[in-house]
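[1] quick one, what's the 3D model for this:
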Amino acid sequence: MYCNHTRTTRGVAIVALALLLVGATTAFAGGAAQQPAAAVDFNATGFPITNQPTTLKVFFGLLPEQTVPLNRMTIVRQIQERTNVEIDWVTAPANDMDTRINLMFASGDLPDMFLEGLSVPQAFAYAAQGLVRPIDELLEQYAPTITGFIDTTPGLREVLTSPDGRIYSTFNFGNAYHQDLGNMLYINREWLAAVGREIPTTLDEYYEILQLFKSRDLNGTGSAADQIPLSLVFYTRNVNWSDLGFFGSFGVQMDQGADFFAVENDRVVWEPATEGFKNTIAWLNKLHREGLLDPEAYIQDRGQMQAKGNQVPPIFGSYVSWFSINVAGQNGRFYDIVGPLEGPDGHRMANWHPRAMMNGGRGVIPTSSNKAEIAIRWLDHIYEPEINIQMAYGAFGEGVEKTADGTYRILPPPEGVSAELHRMTASPHHPPMTFPQVLTTEDPQHFQDKDRAKRELFLPYLPVDRALPVFYLTQADQEQFDAIFPDLLSYMQQKWAEWVTNGRIDQEWAEYLRRLDQMGLPQAIAIQQRGLDNLRSR
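    Got it, this is the predicted structure:
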């Protein structure tokens, strides 16, 4: 999975009044960077970064499969040897980084740098409280690689610059053309041929195929009982293996990166409170009742789904994943991508999250750190494209090969190990990505398949006009939104999983909407609307 990870943001937009930062940034306004501790003998250029060994405390989110300690990985050890900087990794589950970050800021026990976990507006909000420092001057002094990308990539400086004109975080590039389309539905082509069907283009066709997958022995075990027509996980466990792609058949985008807010007829809506959401959940419950959906879909984790997907012979008729191999390993070669499915009312919309192609929020440095210069130099090193591709796939000879013609080739995994698991044990997997912009890579087949699917199947159905842009809120609005939204989200998630597995959405829908209103949904929508209106009035 190449993700800009699978997490719930604390808000699409955060504090916007530049004058709030006057007090917080006065110490940095003169341009003189705070000197690192003399004891480590800092070098402004070249290697090592420090003449004496030093430790940098860095926050990073881990996926469940990342079980090998990061400092045991060859590429991480090589960077440590080159820089003389050892990383003390402060980690949290990738799908729950917010909780850990909130606790750290509340307690004051902060790392030297957040390698991920924050957005540009969130970094600005913490800066307004004096907790995060601007880094633009540090970048100019110590980070030629990062500065080069900012200067030469159209729109990147604008993405990173906060309303006060300062930069508080670095960036991530989508590491593939398809980065903004995480969820894709994969279907077993051999099973399709056996039942005399082609890849579906409508929800009704897909439903009929699922019924056939349930009723016929298609994997040769003598019974259809072991076959699972459709498998997925709940989006809180992995957004890219979830049911989010089905909502577009009922007219809702469900962009988790935007906290499920969208724009409809120039007005902000929260899609979990729409008829499209309701109708999708009812359809998923129908699949669950009829045994067409994995009965463990909303309680299983990634590892459990992968164990099923790797069974021989295959037991999945279809499943949701980033790449086919993520869930099914070697079985992935039997599956083809299904494009957006047309729903009963003619809706056909891709589950699109545009922020994934180019976003900020990386390399955030708290004001409490006295190692900001060291952190920026270490960060700049991992942005170097040749280092970056190894941080994403593994060291040269383990995960990546540089060929004589200058092409970088992703190496196949060891026998019996999936490509995704190998990547997660050989590299940090999802550092800030830069290599796609400047390196010629020989993409593996699953990359090529997904890029082709985007061009041929998904581009006509991107909900461009529905996507909520990134914007900033006033401090008062942000504080009110932060007080309201977490409870709304938690309640919605509870009902979502409950309704798919137990039904009763029709009977309980009115009470659900009443509870959302009672919990502050109208105020949350109004806050987002003001932010959008302010953005459009500039």
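[2] for the rest of this, base every contact and every neighbour count on C-alpha atoms.
    OK.
[3] tell me who's in contact with the closest residue to Tyr168 other than its chain neighbours.
    Closest residue to Tyr168 apart from its sequence neighbours, by Cα to Cα, 6 or more residues apart in numbering: Pro134 at 4.5 Å. With contacts defined as Cα atoms under 8 Å, 6 or more residues apart in numbering, Pro134 is in contact with Thr25, Phe28, Ala127, Arg166, Ile167, Tyr168, Ser169.
[4] which of those residues ranks first by neighbour count?
    Highest neighbour count within the contacts of Pro134: Ser169, with 30 neighbours (other Cα atoms under 10 Å).
[5] that one against Val159, yeah?
    No. Here Ser169 lies out of contact with Val159, judged by Cα atoms under 8 Å, at a distance of 10.1 Å.
[6] in CSV: the contacts of Pro134, plus secondary structure.
    Shown next, in CSV, are the contacts of Pro134 (DSSP: H, G, I helix; E, B strand; the rest coil):
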residue, secondary structure
Thr25, helix
Phe28, helix
Ala127, helix
Arg166, coil
Ile167, strand
Tyr168, coil
Ser169, coil
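[7] the nearest residue to Pro111 once chain neighbours are set aside: which element?
    Leaving aside its sequence neighbours, Pro111 sits nearest to Lys57 (Cα to Cα, 6+ apart; 5.0 Å). Element membership of Lys57 [criterion: DSSP states H and E] is strand 54-62.
[8] one more, for comparison:
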Amino acid sequence: MKKYMAGLLSAALVGSTLAACSDNGKPQSEEAKKASDKAAADNVNPTGLPIVKEPITVTLMYPREPAHGDFDKMWFFKEIAKRTNINIKVQAIESAGWEEKKALAFATGDLPDIFFSGLTVKDENMYGPQGLLMNLKPLIDKYGPETKALFDKYPEVRKTFSTPEGSIYTIPTFSDYKRDTVTVRPYINKRWLDNLGLKVPTTLDELYTVLKAFKEKDPNKNGKADEIPFTGLFNGSASIPILSAVGFVDSRHDVIKDKYVYVPIQPGYKEYLIYMNKLYKEGLLDKEYFSQKKEQVLAKEKNLSVGLNGDSGGYTNIGSGNLDQFIILPPLTSSVNSQKMARKQPAYQRWGTFAITNKSKNPEAMLRLVDYLFTLEGSLAMRAGPELGVVSDKAGYEYVTVNGVKTFNTHFEGYPSFYDFRQKQSPVNGPFYNGQTIGDYLTYNDPMQVWLTNLIMSSGSVDVARYPYPEVKFTPQEQEKIASYIDMDSYADQMEAKFIMGETPLSEWDNYIATLKKMGVDDMIKIRQTAYDRWNSVK
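    As a prediction, this is how the structure comes out:
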């Protein structure tokens, strides 16, 4: 813990000095500060709405996207003021200059009361211990029942956002929409399988048989050998379906039974390399796999020339008239691993990270505000904007029922899309809870989204998903050491490509391992295990 705090004390003195100043910049007496703090706390209703008895005005620094509307006229802020008695004055910073302006605000102490978005892990780790961001843990315990319930439901999120000593400086957007817990979604061409009389593969051996048939048996029935059996992006997600079949859910950093695993030195990883080398050598893996960009992969998918695309994710280029041609490849097993698994997305997003700065005179009210945004009502205001008829009779959402599921029928006349309408009326990217209810509201009446949801859920990947190595906090000394290992990962990347393409024979595996050991892989493993143990000890 002492190591974690090292190097931050001098900046903390600056933060504490700034915090003890009054509006006119003169030092505030301890008695006056206590009286002011008590008055602010007494103005807060402990439960229900409005949040404060007498209206207050607070400042929010926010990264403005080009599609955002005028924050002063935005429906969200007017509605929040009406519901909570909290008037939010937005200091809008164009997203292109956000990092520079944010850094300047922290350096000068010219901070807003709160942030809704735009804070990074580095910001949290630096400005929290310095005292520029408040420790939210005591406030959550007293004023944040929704927040506390979400942290309790997802202890891994609490661990990630807690410091080793138990402080919490930022609160993320929570997201546990079931479909989105799995973001590696390899599409396999079901029509080609049907044309060849093949079943959906469930093992690596079966996948090899399928890919070989895709190459040799003209599955698109055009009389040309123009099919690409397997494509994707090197260092994208295309490797994950193969790696998960041999026991890993990440290509670098995994955790198995609470033990950190550096994947590139594992025997199972060697099996992955042997398999991928076989695919590449036989022309089953796209020859452009190591050089192509996402746009090229999506173009091949759009042309319906791909048998398996390992890098589609949630954004597919498949035309709506061809949706029935693809399904999602289910988790595979292999001769070295009989357990199905998939990579699980943690139940948070950092693009909606909330924080209270040391400038806030109303921290209790600010915590109650973010807690309100985690309710269904508050989350809808942040993410969905106004209902149809509230600001326009031609734009907004209305509730309908589709196949027994309550969802949105969206209207956006005068706007390019419903998302564009929402960004004119609400920040959209801010703290909220993207649970099953809101997920269904926003997706279930969109045929493309319903198709995607059904494919993901029917693939079985959600049921067997597990987390890889989490987002841990390193001490400054650990961080400096970890940064020095960048050459190790570069070497592992280079050798992965060389092994797969056959430029380096797999008989050189032992020499490859020896080189990584010389580069310090054993020390790196110890550092990451220590950081994981510290993360895992947070309660």
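[9] TM between them?
    Superposed pair, TM-score by TM-score structural alignment, normalised by the length of structure 1: 0.69. Supporting alignment: 481 aligned residues with a Cα RMSD of 5.2 Å.
[10] re earlier: and the next element down the chain from the strand holding Lys57 of structure 1?
    Heading C-terminal from strand 54-62 of structure 1 (DSSP H and E), you reach helix 74-83.
[11] need the contact partners of that following helix.
    Contacts of helix 74-83 of structure 1 (Cα under 8 Å, 6+ apart): 47-50, 70-71, 85-87, 378, 390-391, 394-395, 426-427.
[12] for structure 1, what's the longest helix?
    helix 475-502 (DSSP state H).
[13] quick one: what's aligned to Glu478 of structure 2 in structure 1?
    Matched by TM-score structural alignment, Glu478 of structure 2 corresponds to Asp477 in structure 1.
[14] and for Ser305 of structure 2?
    When structure 1 is aligned by TM-score structural alignment, Ser305 of structure 2 is paired with Ile315.
[15] now the residue nearest to its match when sequence neighbours are not counted: how far from Tyr207 of structure 1?
    Nearest residue to Ile315 of structure 1, sequence neighbours excluded (Cα to Cα, 6+ apart): Gln227, at 4.6 Å. Distance of Gln227 of structure 1 to Tyr207 of structure 1, computed by Cα to Cα, to the nearest Å: 15 Å.
[16] the more surrounded of the two?
    Neighbours per residue (other Cα under 10 Å) separate Gln227 of structure 1 from Tyr207, with Gln227 holding more: 22 against 16.
[17] got the contact list for that one?
    Contacts for Gln227 of structure 1 were tallied using Cα under 8 Å, 6+ apart; they are Phe213, Lys214, Asp217, Asn219, Ile315, Phe316, Gly317.
[18] three-state assignment of Thr425 of structure 1?
    From three-state DSSP, the assignment for Thr425 of structure 1 is helix.
[19] that one touches Val68, doesn't it?
    Yes. If you go by Cα under 8 Å, Thr425 of structure 1 and Val68 touch, sitting 5.6 Å apart.
[20] ok, the two, which is more surrounded?
    Remark: of Thr425 of structure 1 and Val68, Thr425 carries more neighbours, 19 against 13, as counted by other Cα under 10 Å.
[21] show me what the longest helix of structure 1 is packed against.
    If contacts are counted by 3 or more Cα pairs under 8 Å, 6 or more residues apart in numbering; DSSP states H and E, helix 475-502 of structure 1 sits against helix 275-289, helix 505-519, helix 521-536.
[22] could the ones you listed go into a markdown table alongside distance to Arg348 of structure 1 and mean neighbour count?
    Below are these laid out as a markdown table (distance: least, Cα to Cα, whole Å; neighbours: other Cα atoms under 10 Å):
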| stretch | distance to Arg348 of structure 1 | mean neighbour count |
| --- | --- | --- |
| helix 275-289 | 12 | 19 |
| helix 505-519 | 23 | 14 |
| helix 521-536 | 25 | 18 |
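[23] for those helices, which one sits closest to Ala123 of structure 1?
    Set against Ala123 of structure 1 and scored by Cα to Cα, these come closest in helix 521-536, at 17.3 Å.
[24] which residues are in contact with the closest one?
    Contact partners of helix 521-536 of structure 1, identified using Cα under 8 Å, 6+ apart, comprise 13, 267-270, 469, 471-473, 477, 481, 484-485, 488.
[25] specify the angle between that helix and helix 475-502 in degrees.
    130 degrees (axes from the mean of the first three to the mean of the last three Cα atoms, to 10 degrees).
[26] now do the buried residues in the longest helix of structure 1.
    By 16 or more other Cα atoms under 10 Å, the buried positions in helix 475-502 of structure 1 come out as 475, 477-478, 481, 484-485, 488, 492-493, 495-501.
[27] again with stretch 364-371 of structure 1
    For stretch 364-371 of structure 1, burial by neighbour count (16+ other Cα under 10 Å) applies to Val364, Ile365, Pro366, Thr367, Ser368, Ser369, Lys371.
[28] return the subset of these lying in helices.
    Per DSSP H, those never map to helices.
[29] could I get these as a markdown table with distance to Gln445 of structure 1?
    Formatted as a markdown table, the buried residues of stretch 364-371 of structure 1 follow (distance: Cα to Cα, whole Å):
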| residue | distance to Gln445 of structure 1 |
| --- | --- |
| Val364 | 35 |
| Ile365 | 38 |
| Pro366 | 41 |
| Thr367 | 44 |
| Ser368 | 45 |
| Ser369 | 43 |
| Lys371 | 42 |
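[30] burial of the residue nearest to Pro111 of structure 1, as a residue count?
    18.
[31] show me where structure 1 has its strands.
    Using DSSP state E, the strands of structure 1 run over 54-62, 85-93, 113-114, 170-173, 184-188, 261-264, 267-270, 318-321, 335-338, 358-362, 400-402, 408-410, 441-442.
[32] and those as JSON lines, adding distance to Thr280 of structure 1?
    What follows is these, written out as JSON lines (distance: least, Cα to Cα, whole Å):
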{"stretch": "strand 54-62", "distance to Thr280 of structure 1": "31"}
{"stretch": "strand 85-93", "distance to Thr280 of structure 1": "29"}
{"stretch": "strand 113-114", "distance to Thr280 of structure 1": "37"}
{"stretch": "strand 170-173", "distance to Thr280 of structure 1": "32"}
{"stretch": "strand 184-188", "distance to Thr280 of structure 1": "16"}
{"stretch": "strand 261-264", "distance to Thr280 of structure 1": "17"}
{"stretch": "strand 267-270", "distance to Thr280 of structure 1": "15"}
{"stretch": "strand 318-321", "distance to Thr280 of structure 1": "16"}
{"stretch": "strand 335-338", "distance to Thr280 of structure 1": "18"}
{"stretch": "strand 358-362", "distance to Thr280 of structure 1": "30"}
{"stretch": "strand 400-402", "distance to Thr280 of structure 1": "42"}
{"stretch": "strand 408-410", "distance to Thr280 of structure 1": "38"}
{"stretch": "strand 441-442", "distance to Thr280 of structure 1": "39"}
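[33] perfect, that will be all.
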